[in-house]
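Asker: Below is the sequence, then the predicted model.
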Amino acid sequence: MTIAAASSFSAPADKGVGPLLRAWRERCRISQLELALRADSSARHISFIETGRARPSEEMVLRLAEHLDVPVRERNALLLAAGYAPHYPETPLDDPALDALRDGMERLIQGYEPYPALIVDALYTVVAANRGIAMFLNGVPESLMTPAPNAMRLTLHPEGLAPRIRNLPEWRGHLLTQMERRIALRRSDALRELYEEVAAYPVPEPDADGEPAEPVAYFALPMRIEHEGRVLSFVSSISTFNTPMDVTVAELAIETFLPADPATAKYLHSLAG
């Protein structure tokens, strides 16, 4: 697959910037004094901002957001709530300005072959994937592939990869927890709807007649998936961009799957050969 154009914890902006900043501070579990020390301000000034008695400057909003690890999209929301223009653009992924970025990401995941790798946006829409991912998608119905495949649907849908994932309950729990954390940051209605959809998918009963897997000491929770009669094991890693200055770029994630045992690595290299 090649990269294509892809499609937010935030309270209503009409409550003002103060309650929003207080919510982010409480989420980080830090006091007004600690935030003030980090932002080179005073606890009194932070208190006045949160209660609406003082209007923060644009610079102060951005500084507080930085120290509270507020996602880029939500920093724009804070600025709007404070009466300022958004600071971070949201460039469409197919914009020529992002040509170098798209080309670099595609080269990155292609260079990871024969191991699987893909790129997703904030709603887990797959915007690019390499051949390592493509080999798992044989037999997946077209309805899950169009108009654009969604990584969570592909993995957890009963007609997707779910029936082939040997440790589905554990892997499903890992993915749902990951989504819950993202929802806590973004409070996106679309993301919440996706979560409710995939969380409601039925979980196949384990095969009582199947042979128990040999106990293996993994260094991270693996995804154990059946492929053409053998079980492959992978651990995943997710990478994002450091200090992004664009909403679209900030919400892209590159997920790579590393073989969790020598047998899986050997098999993938044999396919590549």
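Answerer: Sure, I can see it.
Asker: can we go C-alpha only for contacts and neighbour counts from here?
Answerer: Noted.
Asker: and A200, how many neighbours?
Answerer: For A200, the count of nearby residues is 11 (other Cα atoms under 10 Å).
Asker: do A217 as well
Answerer: 9.
Asker: residues in contact with it?
Answerer: Contact partners of A217, counting by Cα atoms under 8 Å, 6 or more residues apart in numbering, are absent.
Asker: one more time with 10 Å
Answerer: 260-261 (Cα atoms under 10 Å, 6 or more residues apart in numbering).
Asker: Am I right that it is in a strand?
Answerer: No: secondary structure of A217 (DSSP: H, G, I helix; E, B strand; the rest coil): coil, not part of a strand.
Asker: Any chance you could list what contacts the strand or helix carrying Q110?
Answerer: Taking DSSP states H and E as the definition, Q110 sits inside helix 99-111. Outside of helix 99-111, the residues within contact range by Cα under 10 Å, 6+ apart are 1-4, 93-96, 98, 115-119, 127-132, 249, 254-256.
Asker: cool, and stretch 33-51?
Answerer: Residues contacting stretch 33-51 (Cα under 10 Å, 6+ apart): 16-23, 25, 28, 31-32, 52-56, 60-61, 63-68.
Asker: what distance separates the start and the end of it?
Answerer: From its first residue to its last, stretch 33-51 covers 15 Å (Cα to Cα, to the nearest Å).
Asker: Flag every buried residue along the helix holding Q110.
Answerer: 102, 105-106, 109-110 (16 or more other Cα atoms under 10 Å).
Asker: if we can go back for a sec, among the contacts of helix 99-111, which are in helices?
Answerer: 131-132, 249 (DSSP state H).
Asker: all helices in this protein, in order from the N-terminus.
Answerer: Under DSSP H, the chain gives helices at 17-28, 32-38, 43-51, 58-67, 72-81, 99-111, 131-134, 151-156, 168-186, 189-199, 247-250, 262-272.
Asker: and the comparison structure, right after this:
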Amino acid sequence: MTTVALDTGVGPLLRDWRRQRRVSQLELALRADSSARHISFIETGRARPSEEMVLRLAEHLEVPVRERNALLLSAGYAPRYPETMLDDPSMGALHEGINQLLRGYEPYPALVVDGRYDVVAANSGIAMLMQGLPERLLAPPLNAMRLTLHPSGLAPRIRNFREWRGHLLHQMQRQLALARSDSLRELYEEVAAYPFPATAQDRDRDEKAPVPVPRFALPMQIEHEGRVLSFLSSISTFNTPMDVTVAELAIETFLPADPATVTYLRSLTA
């Protein structure tokens, strides 16, 4: 994804972000130590905000880092945040830290995805869950959403697929509300249109199929070699990122949700 400066000016863009966040001009002015009159002048193009003001308003509106660059360009300033490839030498410490984290979480599954859910790193626990999947789904770039929801992917193995699918699509909808990404919108429309696997439809008709779930969180219940493994998902991001690539990284770890899953995974490394 690239940063594109729109020719509508920074004012309308800031106004759109403010309305999307459901913040009034007065409330934004109080947060940014400004005045409602000045915010109004910026939004209508009667005043040109300073670079510092653009960044301050973007911070209080929780504008994603990539979109902050677009705001700066629209206001006539240079982008503030670089977008560095993960294999760049300057990212060596980050890359090694991520790999150590993933290895340290084994035998439990864990992976790292970018802003479009393309997998940039994964551990052996994820590889275990992907055993036997078609090669065409495993060809790079490997996409976590496509891999999970495709009827030839993990979908037929997920016992509570209807609930898990709803959770993932809702997660993507929340992300689309925070960031304007055509590629993410295209991915959402693609995976949302996938047909349900026949196994999921069969389970909907079979009242005895579902496995009891914890009440505190929705697990992913997935079949593996004749047994059902249950995982709780946790997602972590980096605080105060100063690089677009880092800002869009998410580390997802899968914590065993029942003793049987813990016992089985530990037996794999015994």
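Answerer: Ah, there it is. Small disclaimer: the values here were computed from a predicted structure and weren't measured.
Asker: Return the mean post-superposition distance for the helix holding Q110 of the first structure against the second structure.
Answerer: Mean deviation of helix 99-111 of the first structure from its aligned counterpart in the second structure after superposition (mean Cα distance after the TM-score superposition for the first structure): 0.4 Å.
Asker: what range in the second structure does that helix sit on?
Answerer: Here helix 99-111 of the first structure aligns to the second structure at residues 92-104, judged by TM-score structural alignment.
Asker: same question, stretch 132-148 of the first structure
Answerer: The aligned range for stretch 132-148 of the first structure is 125-141, by TM-score structural alignment.
Asker: Identify the residues contacting the matching stretch?
Answerer: Outside stretch 125-141 of the second structure, the residues touching it (Cα under 10 Å, 6+ apart) are 102-103, 105-111, 117-120, 124, 142-144, 146-148, 150, 152-154, 157, 222-225, 229, 253-254, 265.
Asker: Pull out the buried residues from that stretch.
Answerer: Result for stretch 125-141 of the second structure [16+ other Cα under 10 Å]: buried residues 125-126, 129-130, 137.
Asker: Leaving out the residues flanking it, which one is nearest to the residue nearest the centre of the second structure?
Answerer: Against the mean C-alpha coordinate of the second structure, by Cα atoms, centre = their mean, the closest residue is G115 at 5.5 Å. Among residues not flanking G115 of the second structure along the chain, E248 sits closest, at 4.8 Å (Cα to Cα, 6 or more residues apart in numbering).
Asker: where's the one you found relative to R136 of the second structure, distance?
Answerer: 26 Å.
Asker: do the same with P241 of the second structure
Answerer: Applying Cα to Cα to P241 of the second structure and R136 of the second structure gives a distance of 34 Å.
Asker: And S236 of the second structure, by the same measure?
Answerer: Taken as Cα to Cα, the span from S236 of the second structure to R136 of the second structure is 29 Å.
Asker: How about P259 of the second structure?
Answerer: In terms of Cα to Cα, P259 of the second structure sits 34 Å off from R136 of the second structure.
Asker: Kindly report the same for T263 of the second structure.
Answerer: 32 Å.
Asker: Excluding chain neighbours, give the residue nearest to the aligned partner of F241 of the first structure in the second structure in space.
Answerer: The pairwise alignment with the second structure assigns F241 of the first structure to F238, based on TM-score structural alignment. Excluding the flanking residues, the one nearest F238 of the second structure by Cα to Cα, 6+ apart is A247, at 6.5 Å.
Asker: how big's the offset between the longest strand anywhere in the first structure and the second structure?
Answerer: When the first structure is parsed with DSSP state E, its longest strand is strand 230-239. Aligned to the second structure and superposed, strand 230-239 of the first structure gives a mean residue distance of 0.7 Å (mean Cα distance after the TM-score superposition for the first structure).
Asker: List the buried residues of that strand.
Answerer: 231-236.
Asker: Count the neighbours of the equivalent of S57 of the first structure over in the second structure for me.
Answerer: Using TM-score structural alignment, the equivalent of S57 of the first structure in the second structure is S50. Using other Cα under 10 Å, S50 of the second structure has 13 other residues around it.
Asker: and of the buried residues of helix 99-111 of the first structure, the nearest to W171 of the first structure?
Answerer: I109 (22.6 Å; Cα to Cα).
Asker: where does that closest one sit relative to A253 of the first structure, distance-wise?
Answerer: Distance from I109 of the first structure to A253 of the first structure, by Cα to Cα: 12 Å.
Asker: Next up, the contacts around M1 of the second structure.
Answerer: So M1 of the second structure contacts 66, 83, 115-116, 181-184, 244-245 (Cα under 10 Å, 6+ apart).
Asker: Please pick the buried ones from the residues you listed.
Answerer: Looks like those have 66, 83, 115-116, 181, 184, 244-245 buried, using 16+ other Cα under 10 Å.
Asker: And the furthest pair within these?
Answerer: Maximum distance among these (Cα to Cα): 17.7 Å, for E83 and L184.
Asker: Give the aligned equivalent of A209 of the second structure in the first structure.
Answerer: So, by TM-score structural alignment, A209 of the second structure is matched to P212.
Asker: need the contact list for that match.
Answerer: P212 of the first structure neighbours (Cα under 10 Å, 6+ apart): none.
Asker: same thing with the one 4 residues further on?
Answerer: Taking Cα under 10 Å, 6+ apart, we find V216 of the first structure in contact with 260-261.
Asker: picking up where we left off before, and the match of S57 of the first structure, how far from S40 of the second structure?
Answerer: 15 Å.
Asker: again with N160 of the second structure
Answerer: The value you get for N160 of the second structure to S40 of the second structure, if Cα to Cα is used, is 49 Å.
Asker: and the two? which has more neighbours close in?
Answerer: N160 (22 against 17).
Asker: Do I have it right that the more buried one meets P197?
Answerer: No: using Cα atoms under 10 Å, N160 of the second structure makes no contact with P197, being 11.7 Å away.
Asker: which position in the first structure aligns with the residue nearest to the centre of the second structure?
Answerer: Match for G115 of the second structure (TM-score structural alignment): A122.
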